[in-house]
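Trainee: Okay, sequence plus prediction incoming.
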Amino acid sequence: MLWYNPTLDQDMPRWVYASWAIGLFLYQTFDAVDGTQARRTRQSGPLGELFDHGVDACNTVLEVLLFAAATNLGQSWNTILTLFGATLTFYVQTWDEYYTQTLTLGIISGPVEGILTLCIVYAFTAVKGGGSFWQQSMLQTMGIKEHSIIPDYIHDLRFNEWFMVYGGFVLVFNTLQSTLNVMKARREQGKDVYAPLFGLLPYFVTWIFVPLYLYLQPVILHYHLIPFTFYVGLINAYSVGLIIIAHLTKSPTFPMYNVLTVPLGLAVADSMGPIIGLWPSVLGFGTYQIAFVFLCMGLAIGVYGSFVYDIITTICDYLDIWCLTIKYPYNEKDELKKSK
């Protein structure tokens, strides 16, 4: 993608889209069977759950970029809206799991229907020869003519914009469903049903900063959106990781603080200074802002990477296991001897 379509709005060779479809399908398949394999070999545990969620969280931001490149969304607000929907879904479902102790997926879930939809989009794009196909008006392409009962703006909506409408409905439905799940669980426990809603604040605080920063710094939105997307995606991955740790350790305190949000908030304040006339911008509106975004992406990789390393080594040392290989293979005969 970075070689053929760094601006997210160019057609690429067919094999690129086909490789995405095949790769994502294999990813979904292995993601579905890894838990079964772990239970079969008696190796399931907290590290596996954390590892699974961590990989999924990182893959979320990658798929946002691939989808944007496949449908030629470009470096635009549409790509940011796609990122918002994908990360909110992941955050809310993890928040739901923390309070209900059960991972609940919506009727149209990201790991199943969502990924299959993306596989179909990538494969169809390969057949059509490029993402420019999705730039056409869907209704016109389907042969539906203009009519007085169909507003022009609806008739002219492109395929990729209809994808976003569909995603918006799914997002609202799944978010409401998770919220109701949490409130129901709290009600059954005899606890405050509204207190958990504060757990959504870290996400929405971040997403107040994101559009504000991009509005104030259009050079990032239109020319350097990929590193910024990675940065925002890792903010979400880190938040989700903290929630999973709190869930696994049965922590009574929901993690509300994410250090990776701090630079973004400071950047917004820095950019607003000249506009409100209270202080000059330190970073300005050009080269230093670009350097800042790449620095934030590097910081996010470092913080999240060190977090993952620390958690993996801590769990492995405590449970006396290895991360990617089986240290003590399960042997049914040996287990029977021990039980006797």
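Mentor: Received it, and whenever you're ready, just let me know what you need.
Trainee: can we go C-alpha only for contacts and neighbour counts from here?
Mentor: Noted.
Trainee: For the helix or strand encompassing residue 27, buried residues please.
Mentor: When elements are assigned from DSSP states H and E, residue 27 belongs to helix 14-40. Neighbour-count burial for helix 14-40, counted by 16 or more other CA atoms under 10 Å, picks out 14, 16, 17, 18, 20, 21, 24, 25, 28, 35.
Trainee: also this one, for the comparison:
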Amino acid sequence: MSDATKPVLELMIAAPRGFCAGVDRAIKIVELAIEKHGAPVYVRHEIVHNKFVVDRLKAKGAVFVEELDEVPDGAPVVFSAHGVPKSVPADAQVRGLDYLDATCPLVSKVHRQAERLVAAGRHIVFIGHRGHPEVIGTFGQVPPGSMTLVETVADAEALVPADPGNLAFLTQTTLSVDDTAEIVATLERRFPAIEPPRGEDICYATSNRQAATKVIAASCDAVIVLGAPNSSNSLRLVEVAERQGRPAILLQRAADLDLGWLAGVRTLGVTAGASAPELLVRELVERLGDHYEVVEREVETTRENVAFKLPRGLAAA
């Protein structure tokens, strides 16, 4: 199709979008471990929830497993950015495995808070999604029975704790800011003495990407979120756009886009979850350029300059 006959499509590309500091660090840890030890390096669970990233690391020599017993004796192993229960590094030590922990420092901060609160005798109400690796990892920091999972406002309304005057709450780092605020308001109304976290548990990257998506969605006909279906923060971005009354879809790759979905769309919002590389955004823009005369506009709502240190021993590599 010649440019003269292509319809015009305005793209509003959210900034910030894509990789956060924790994801960036986790991927670097796997890459440097492969450099240091040679392939294969085993990784317990997807290092981050993105198929493209995982496939690229597999090509470099990473082997992804779900449990530690799939790691051969003597092989190096990396724990994913989502965090692991305490039993996992303990088992690795018993087996003499050389392990690296790529847990995001903001998830580790939640882990330390959980330990501190339980040591102080508080029962923790944990707001999160059942079965998510971050939730499993956080529950695994404290003795069984020390925490209760709450997923919805209805769960918060139905909660009957043994000691209502001695509660604290923590949250998963990748939740919907708006949904979580409703759940917290319910808990604080029902249990006025509940202790909040020190600082916000929902991470800066999750909050920033949701805020940027709200801004672009308000001015768009539809929104595309690049990310994986098992990525909590990417799924939340779709919900944020839909709450603004805009149709929104989650795509893993540009090739997954059904162009029919864009019928009637003149202004398209584009963003990417915290584990989706910028390459996937460029790939989408390129594909759209085959069918439209694309006019790109980046909409920056905040600037991020967060960086996390690498584990000792790898930083030198």
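Mentor: Looks like it arrived, so ask away. In this text, all values refer to a predicted model and were calculated from it rather than measured experimentally.
Trainee: TM-score for these two?
Mentor: After superposition, the two chains reach a TM-score of 0.27 (TM-score structural alignment, normalised by the length of the second structure), with 143 aligned residues with a CA RMSD of 6.5 Å.
Trainee: and the helix holding residue 27 of the first structure, what other elements does it pack with?
Mentor: Applying 3 or more CA pairs under 8 Å, 6 or more residues apart in numbering; DSSP states H and E, one finds that helix 14-40 of the first structure contacts helix 46-70, helix 115-128.
Trainee: let's see it at 7 Å
Mentor: helix 115-128 (3 or more CA pairs under 7 Å, 6 or more residues apart in numbering; DSSP states H and E).
Trainee: Just the buried positions in the helix it packs on, please.
Mentor: 115, 116, 118, 119, 121, 122, 123, 124, 125, 126.
Trainee: Which residues are in contact with the last one?
Mentor: Contact analysis of residue 126 of the first structure by CA atoms under 7 Å, 6 or more residues apart in numbering lists 14, 15, 17, 18.
Trainee: which one is the first one nearest to, not counting chain neighbours?
Mentor: Sequence neighbours aside, residue 126 is the residue nearest to residue 14 of the first structure in space, at 4.5 Å (criterion: CA to CA, 6 or more residues apart in numbering).
Trainee: any idea how far that neighbour is from residue 226 of the first structure?
Mentor: 22 Å (CA to CA, to the nearest Å).
Trainee: Then residue 293 of the first structure?
Mentor: Residue 293 of the first structure sits 10 Å away from residue 226 of the first structure, going by CA to CA.
Trainee: now do residue 232 of the first structure
Mentor: For residue 232 of the first structure, the distance to residue 226 of the first structure - CA to CA - is 10 Å.
Trainee: Confirm for me that residue 138 of the second structure is in contact with residue 109.
Mentor: No: assessed by CA atoms under 7 Å, residue 138 of the second structure is found out of contact with residue 109, at 10.2 Å.
Trainee: and those two? which has more neighbours close in?
Mentor: residue 138 (27 against 12; other CA atoms under 10 Å).
Trainee: my guess is that one is in a strand, correct?
Mentor: No: Residue 138 of the second structure is assigned helix when assessed by DSSP: H, G, I helix; E, B strand; the rest coil, not a strand.
Trainee: count of neighbours near the closest residue to it other than its chain neighbours?
Mentor: Spatial nearest neighbour of residue 138 of the second structure, chain neighbours left out: residue 111 (5.7 Å); criterion: CA to CA, 6+ apart. Using other CA under 10 Å, residue 111 of the second structure has 23 other residues around it.
Trainee: my guess is residue 111 of the second structure contacts residue 137, does it?
Mentor: No: here residue 111 of the second structure does not reach residue 137: they are 8.2 Å apart, not a contact under CA under 7 Å.
Trainee: Strands along the second structure, start to end?
Mentor: Secondary structure of the second structure by DSSP state E: the strands cover 8-15, 41-44, 62-65, 77-79, 99-101, 123-127, 147-150, 167-171, 222-226, 248-251, 267-272, 293-300.
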